[in-house]
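**Student:** Compute the structure for the input listed below.
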Amino acid sequence: MLLIGAVPTAMFVVMSALIWFNVYAFTVSPLSALKIAIGVVPSAVVLGSGLWVLVFKGDSPLHGVPVREEEQPELWALVRRLAEAAGTAPPDDIRLTADANAAVVEDTRLLGLIALRRHMFVGAPLVAEMAAPHLAAVIAHELAHYGNRDTRFAGTAYRSRSAFAHTLTAMNRDDYLQRGLHFLLRHYGRLVLHASANLSRRQERAADEAAARTVGSAPTVAAFGDLTSIAASWELFRRRHLVTGWQAGYLPADAFAGFRRLRDSLEGEPVEADEPDPYDTHPPMGERIASVRALDAPGTVRVPAGAALGLLRDPRPLLDAALLDGLGPEALAKRRADWPALVRIGALASATEHTGLVLANAARATGRPVALRTLLDALDADMLVEVGTDPAGPQRPTDGPRVRRERARILVHAGLTGAVLAALTDAGALHWSESWPSRGAVRLDERYDDSLPDLLDAAVSDRPDTTRLRALLDSADQPRERPRGRWHYR
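**Tutor:** Here you go, the predicted model:
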């Protein structure tokens, strides 16, 4: 508590000193005091606004999907047994989140002196990928923070850091007084934050030991390995795979099945350890594993073997709801597609980003309908620059003809590529498939021995030749019963 209050106390003392000094100056010379107030008042206001963030900012909204005890009694029963072993009360609610992590918080008042409700957050990726004993070790670790009262002042500590950051950001660096205060507070705050990080690392070590004594050293060590691996692969999954069809309005029908396949494809690959930092709130993972392994604790709570998914009844809808909650309200409007379809949808959405503009330019330049054939005719007529003009792109008067032509070539190549890929896909000549850990793979039907990149390059060269590309499209675009797509050839 002393560390939490050190920086705000310093801010309050400085603000009070500035106000007292200005008031005292008024008793000596009101005119001089007015001059002093020009510098003192803005500084006091900045410090006061930072303290306001600390004292009066309310609890943050809860995120995640509630896990109700009547619907998921097995998970709740395990949490209650682990809480009893830790000598603490269980949480008032459990929420499933889209994070590859777990956490506990407490709603408090009077800067943490009065505790109200306890909340536990468990990441859906952990439930989907961990074994039940390993997840139990993670939960036991978090419950130990309750038992050690680490969470009692966690909210106040967070607001204290927010208040400190708000104050430093709001200070006017052109004002000499505020610049001096910024220098003093920044260096003082750095010392306090360093001490706070040391305290936090001690709390984490104590929670690690409590988890090992509750469920055993072996499951706890295994849980540490799982956490590192799952967190790294989940970050990759969210960035590269989960939202691959987002712009086209799609999400995967079974996201966690894809996550499992990604993890399988990454099996055996080393996970890079983070560089140690003096302000880290957790000890290095290697140090944590060594300490827990040295305890060689057998554990006191029996946890059923098997996957953590077995702790939930009908887990898939709950995991999916947690994922949607993490993606935000827009996710609710997205349609669902299986992974092979999503690979195709996402790739074509990305590839056709410039296709509409290029086809429209070709139609305008030739006076013909918007179509892929019109674009090829325009290229054969050496209209590369006209077709590749982007009104929203960079237009510098100093650019020479060669620069404009090369810029147009890049845009036309991208637009033509998208149109051809879409047309061949619609004709059934391109086959899209999953290819973990990449976003996917595409293969031209074995009936065609052409090199598609070479044909596209030839179409946008200085001496354009679309003959072979047209032949490929003509061969693929035979009359079929299925409806044509947006970028069909004919």
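**Student:** contacts and neighbour counts: CA atoms only from here.
**Tutor:** Will do.
**Student:** list the helices and strands the longest helix anywhere in the chain packs on?
**Tutor:** Ranked by residue count, the top helix of the chain under DSSP state H comes out as helix 176-215. Under the contact definition 3 or more C-alpha pairs under 8 Å, 6 or more residues apart in numbering; DSSP states H and E, helix 176-215 sits against helix 2-28, helix 30-56, helix 73-86, helix 132-147, helix 154-170, helix 217-236, helix 285-295.
**Student:** Now with 6 Å, please.
**Tutor:** On a contact count with 3 or more C-alpha pairs under 6 Å, 6 or more residues apart in numbering; DSSP states H and E, helix 176-215 meets helix 132-147.
**Student:** The residue lying closest to residue 229 once chain neighbours are set aside in helix, strand or coil?
**Tutor:** Nearest non-adjacent residue to residue 229, counting by C-alpha to C-alpha, 6 or more residues apart in numbering: residue 271, 6.5 Å away. What DSSP: H, G, I helix; E, B strand; the rest coil gives for residue 271 is coil.
**Student:** how deep is residue 271 tucked in, by neighbour count?
**Tutor:** When counting by other C-alpha atoms under 10 Å, one arrives at 14 neighbours for residue 271.
**Student:** now the strands for the stretch 351-490 of the chain?
**Tutor:** Taking DSSP state E, counting those that start in this stretch, the strands of the stretch 351-490 of the chain run over residues 430-433, 441-444.
**Student:** So the nearest residue in space to residue 11 that is not next to it in sequence versus residue 18, what's the distance?
**Tutor:** The shortest distance from residue 11 to any non-neighbouring residue, by C-alpha to C-alpha, 6+ apart, is to residue 47 (6.2 Å). From residue 47 over to residue 18 the distance is 10 Å, taken as C-alpha to C-alpha, to the nearest Å.
**Student:** which one of these two has more residues nearby?
**Tutor:** The residue with more neighbours, out of residue 47 and residue 18, is residue 47; 28 against 19, by other C-alpha under 10 Å.
**Student:** Need the residues that contact the biggest strand by length in the chain.
**Tutor:** Criterion DSSP state E: the longest strand present in the chain is strand 114-123. Outside strand 114-123, the residues that touch it by C-alpha atoms under 6 Å, 6 or more residues apart in numbering are 91-108.
**Student:** can you tell me which of the residues you listed are in strands?
**Tutor:** Residues of the contacts of strand 114-123 located in strands (DSSP E): 93, 94, 95, 96, 97, 102, 103, 104, 105, 106, 107, 108.
**Student:** Go through these and name the one nearest residue 75.
**Tutor:** residue 94 (9.5 Å; C-alpha to C-alpha).
**Student:** And this one, please, so the two structures can be compared:
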Amino acid sequence: MVATFRALASVVMLAGFYVVALIQLAGAVALVIWISTVLNGVIALKIAFPLFVATVGAVSVALWKAIRAKPEPAPGLTVGPDQAPELWRTVHELATVVGTRVPNEIRLVPEVNAAVSEDAKLLGLISGRRILYIGIPLLQAMRVDQIRSVLAHELGHYSGRHTRLGAVAYRGRLAMGGTISRIGPRNPVGWVFRGYSRLYLLVDNAASRRQELEADRSSVQVAGRVAAASALRELPVLDAAWDFYFQRYVHPGWQAGYVPDDLFGGFNELLVARQAELDEMRGAEPEGGGSRWDTHPPIAERIGIIATAPDASGASDDRPARVLLPDITALGRRLQQLVVDAGDRTMLPWPEFTAATVAAGVQREADAVFRALGRFTGTPDPGLPAVLELVQSGRLGEFAEQFFPNATRREAAGKFAEPMESLLQSAAVASGAARWQHSWSEPARFVGRDGQPLPLAEIAELAVAPQTLPDAVARLTALGIDPAAGKVVQRRADASGARLLAALANIKVDGVDHDLLMLNRGLVFVSNPGKADKGTKRLRELVESAPITQLASRHQFLPFEEFATATVRKQVPLKAEVVLHDGRRLTLQEAWSSELLEKNSRDTLLKALKSFGSED
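**Tutor:** Sure, this is the predicted structure:
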């Protein structure tokens, strides 16, 4: 009941946002009247006009859009009682225990999370359609008693009427955020609105934290203290495993143009293969701390409160939670079809997906070396044979010193063994003599046709010295590796897999206005950016409009590897000259009206430019 009153308080504060707007409007009118007694009426109007626009215009537009907006259900796979009878039976049972009606829909979602929503009417006075969301990773990883605890917690939000005001709060947050985004950072009206919005978030988040603690009582009521606490302990472990799975296995292949044919099945295989690592993580104590801005209390605090709650007689059930679904593998594949837009990516089974992913990454590394080789020698079709010719002629150190600027030429030639290994690996794959072997428990292994690891690191050590080069070539031939198969695939670097580091609006590139995005692999020049004002807002909308790779393909992308030198003529406003390896020059000139995406954007760009030269 306390949480319900707090939720109502947050709604009252949403209404207070518009009271603040009316007060500011009245203040603006009073200001105009007072200024008009001192100054010319036209001047008074010019001073007060921005206040009117911010107070009336921004609030009206944002409110109109918020009223028309409706929270959309999270994408997922709806499973009915005929498709998952055991899951529905369990939800019916738990709903009866916590004293609420059964949700209208159960939807599987691709998250390490569970949630509920309700489309209530008349400010929550009339109950509406209910949806229970269950993350399929939870069903893959948890025990039955743990998932019962999770489901009871979510159903407890219904019995506590926590979802009744969800749509109102959603529209209120949209209106508040929309208003603030339409007011310039220097407008004093915006200062008041931003301060009030922060106060609202404090109240709303406090209500949310209290609701979570109330819902935890339903978990204990159904599953008991042990299961409820263990379910909470499991969440950060699964979060970490899910992030590791995507970063290590899924994202590299996605960026290379591939998609696994069983996304969720792969996560289940990872959980099985790395059970010992997960058990070690489970043994760690949950982090404490927390912030007043958090929507959930710290897990350590929740577990502590659960330990003091009256225990229930819920029996432990260590069966895997996947038994609640008739065929979790098939449902996972159906969910993937609904929520994953693969575009033109190639779908592959996991062994082939990993092999193609790692091979693409190695080829990308080799291509960077080959492109540098083309610039160094003028070779139109650079490849491994040209690198071996440099070794034979004793010029490898001269070429390699660009990769190891702090080494002598002799040292650089020895250090080149590591890049050489990548070149040999790409040639081996292209020759059909080797492949990358998938593993869930360790990094992919590079193996030959017989499935045994290839000693290419040893051969690479031999291949960087003229006296041992013949032995290296002979050993490659014996393994069925043709050096001629190692050649450049991508003749110009692109932004695949790149990250955004900085962005500046209103930069003149050779005298023409552009917006500039700095990636870890190069610069993106956005021509015809529009009006000079609101540059930060324009940059934010740009980077949110599409993935960075797509933005780089739509606009002019200049890879850093094409930079020969860069000279910073002036730091503020930034003025620099870049010379490319092909002899072209371009100047970058920041205007006084330039704006930054983040306050350190200029410093980040300056640091990158200085790495190619020195300041005047």
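**Student:** What does the residue nearest to residue 11 of the first structure correspond to in the second structure?
**Tutor:** In the second structure, residue 47 of the first structure lines up with residue 59, judged by TM-score structural alignment.
**Student:** next one: residue 137 of the first structure
**Tutor:** Using TM-score structural alignment, residue 137 of the first structure lines up with residue 149 in the second structure.
**Student:** Look up how far residue 170 of the second structure lies from that match.
**Tutor:** Taken as C-alpha to C-alpha, the span from residue 149 of the second structure to residue 170 of the second structure is 27 Å.
**Student:** Comparing these two, which residue is more hemmed in?
**Tutor:** Set side by side, residue 149 of the second structure and residue 170 show more neighbours around residue 149, with 31 against 15, by other C-alpha under 10 Å.
**Student:** Apart from its neighbours in sequence, what residue is nearest that one?
**Tutor:** Nearest non-adjacent residue to residue 149 of the second structure (C-alpha to C-alpha, 6+ apart): residue 219, at 4.6 Å.
**Student:** residues in contact with that neighbour?
**Tutor:** Residue 219 of the second structure makes contacts with 149, 152, 153, 228, as judged by C-alpha under 6 Å, 6+ apart.
**Student:** pretty sure residue 59 of the first structure belongs to a helix, no?
**Tutor:** No - with three-state DSSP as the criterion, residue 59 of the first structure is located in coil rather than a helix.
**Student:** which residues touch the counterpart of it in the second structure?
**Tutor:** Under the alignment (TM-score structural alignment), residue 59 of the first structure pairs with residue 71 of the second structure. With C-alpha under 6 Å, 6+ apart as the criterion, no residue contacts residue 71 of the second structure.
**Student:** I'd like to know how far residue 134 of the first structure sits from residue 97 of the first structure.
**Tutor:** 18 Å.
**Student:** I meant to write residue 296 of the first structure there.
**Tutor:** 32 Å.
**Student:** Which parts of the stretch 351-490 of the first structure are helices?
**Tutor:** Listed in chain order, the helices of the stretch 351-490 of the first structure (DSSP state H, counting those that start in this stretch) span 355-366, 372-380, 384-387, 401-426, 452-459, 467-476.
**Student:** quick one: which of those is nearest residue 203 of the first structure?
**Tutor:** Residue 203 of the first structure lies closest to helix 401-426 among the helices of the stretch 351-490 of the first structure, at 54.1 Å (C-alpha to C-alpha).
**Student:** counting contacts, what elements does the closest one pack onto?
**Tutor:** On a contact count with 3+ C-alpha pairs under 6 Å, 6+ apart, helix 401-426 of the first structure meets helix 355-366.
**Student:** residue in the second structure matching residue 232 of the first structure?
**Tutor:** That one, residue 232 of the first structure, aligns with residue 240 by TM-score structural alignment.
**Student:** Give me the range in the first structure that the biggest strand by length in the second structure lines up against.
**Tutor:** Longest among the strand segments of the second structure by residue count, using DSSP E, is strand 585-596. Under TM-score structural alignment, strand 585-596 of the second structure corresponds to no residues of the first structure.
**Student:** Give the buried residues for that strand.
**Tutor:** By neighbour count on 16 or more other C-alpha atoms under 10 Å, the buried set for strand 585-596 of the second structure is 587, 588, 589, 590, 591, 594, 595, 596.
**Student:** repeat for stretch 286-293 of the second structure
**Tutor:** residue 286.
**Student:** got it, and stretch 210-219 of the second structure?
**Tutor:** By neighbour count with 16+ other C-alpha under 10 Å, stretch 210-219 of the second structure contains the buried residues 210, 211, 212, 213, 214, 215, 216, 217, 218, 219.
**Student:** just to revisit the earlier point, what is the burial count for the match of residue 232 of the first structure?
**Tutor:** Residue 240 of the second structure sits with 13 neighbouring residues when counted by other C-alpha under 10 Å.
**Student:** before we move on, what about the one 4 residues further on?
**Tutor:** Applying the criterion other C-alpha under 10 Å, we find 14 residues in the vicinity of residue 244 of the second structure.
**Student:** With the one 5 residues further on instead?
**Tutor:** Counted with other C-alpha under 10 Å, the neighbours of residue 249 of the second structure add up to 23.
**Student:** before we move on, what about residue 340 of the second structure?
**Tutor:** By other C-alpha under 10 Å, the residues close to residue 340 of the second structure number 11.
**Student:** From residue 78 of the first structure, how far out is the residue nearest to residue 132 of the first structure when sequence neighbours are not counted?
**Tutor:** Spatial nearest neighbour of residue 132 of the first structure, excluding adjacent residues (C-alpha to C-alpha, 6+ apart): residue 308 at 3.9 Å. In this view, residue 308 of the first structure and residue 78 of the first structure are 11 Å apart by C-alpha to C-alpha.
**Student:** same thing with residue 419 of the first structure?
**Tutor:** Remark: distance between residue 419 of the first structure and residue 78 of the first structure (C-alpha to C-alpha) = 55 Å.
**Student:** what do you get for residue 430 of the first structure?
**Tutor:** With distances taken as C-alpha to C-alpha, residue 430 of the first structure is found 50 Å from residue 78 of the first structure.
**Student:** for residue 225 of the first structure, same thing?
**Tutor:** Relative to residue 78 of the first structure, residue 225 of the first structure is positioned 22 Å away (C-alpha to C-alpha).
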